[in-house]
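>>> got a predicted structure plus its sequence, pasted below:
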Amino acid sequence: MYDLGDFVEMKKPHPCGVNRWEITRMGADIKIKCTGCGHVVMLSRREFEKKLKRVLEKADNAE
C-alpha cells in the first residue's frame, strides 16, 4: 500500500515530463506533489487509487 511521504508513479506522466509524485496529505482526499516542477494535485482517494501505477519508494518513518 501507500502512506504519507511515499513516492509514487501514476499511470500518466505530468506535462513537465516527470512521473514521480510525493504524497503530502492523506485523508478522504490525497494530495500529491510533482517532484519535477512542484505542482500540487488533490484527488479523491478513489480517483487516486484508480490512477496509481505503483509505489516507487517508501517513506522512512522511523518513529
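Yep, that arrived.
>>> okay, CA-based contacts and neighbour counts for the rest of this
Fine.
>>> L43 contacts G27, correct?
No: applying Cα atoms under 8 Å as the test, L43 and G27 come out as separate, 10.4 Å apart.
>>> looking at these two, which is more packed in?
Higher neighbour count among L43 and G27: L43, with 15 against 9, using other Cα atoms under 10 Å.
>>> Three-state assignment for the more buried one, please.
strand (DSSP: H, G, I helix; E, B strand; the rest coil).
>>> and here is the other one:
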Amino acid sequence: MGIIKIEVEDILTLKKSHPCGCRQWKVIRIGTDIGMKCIKCGHFVMIPRQKLEKTIREINREGHTLKPIDAVIEVE
C-alpha cells in the first residue's frame, strides 16, 4: 500500500474540471488536507488527501510529467 508523493509547487491535472474550465491546480499546502489554487481563476480549495489521490491524472513537477503510479511511496 502506498501514497502518492505530492510536493508544494506541483501542478496537478485532475480528472474533472473546475467550473471555470481548468483542470490544473497548483499545490500550495500539504498535510492531511492538500491546499490547491486553480491555475486559471485562482480559486483556493482544501481537499482531503485520500479523495484527491483518486482524482489525479498527472503531476507536473519541475518540468517533468509523472503519472500518479510513478509517484507512489510505499508505506507499511
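All right, it came through fine. Since the structure is predicted, the reported quantities are computational estimates derived from the model, not experimental observations.
>>> quick one: TM-score?
Superposed pair, TM-score by TM-score structural alignment, normalised by the length of structure 1: 0.83. Supporting alignment: 59 aligned residues with a Cα RMSD of 1.4 Å.
>>> quick one: residues contacting the residue sitting nearest the centre point of structure 2.
Nearest to the mean C-alpha position of structure 2, by Cα atoms, centre = their mean, lies L12 at 4.0 Å. L12 of structure 2 sits next to Q24, W25, K26, V27, I56, R57, E58, I59, N60 when contact means Cα atoms under 8 Å, 6 or more residues apart in numbering.
>>> how many residues are close by the equivalent of I28 of structure 2 over in structure 1?
Here I28 of structure 2 is matched to T24 in structure 1, going by TM-score structural alignment. Number of residues near T24 of structure 1 (other Cα under 10 Å) recorded here: 17.
>>> which element is T24 of structure 1 on?
Using DSSP states H and E, T24 of structure 1 sits in strand 21-25.
>>> after superposition, how close is that strand to structure 2?
Mean deviation of strand 21-25 of structure 1 from its aligned counterpart in structure 2 after superposition (mean Cα distance after the TM-score superposition for structure 1): 0.3 Å.
>>> next helix or strand past that strand?
Going down the chain from strand 21-25 of structure 1, the next helix or strand is strand 29-34, by DSSP H and E.
>>> what about that following strand, distance to the chain center?
Counting by Cα atoms, centre = their mean, to the nearest Å, strand 29-34 of structure 1 is centred 5 Å from the centre of its parent chain.
>>> helices or strands next to that strand in the packing?
With contacts taken as 3 or more Cα pairs under 8 Å, 6 or more residues apart in numbering; DSSP states H and E, strand 29-34 of structure 1 sits against strand 21-25, strand 40-44, helix 45-51.
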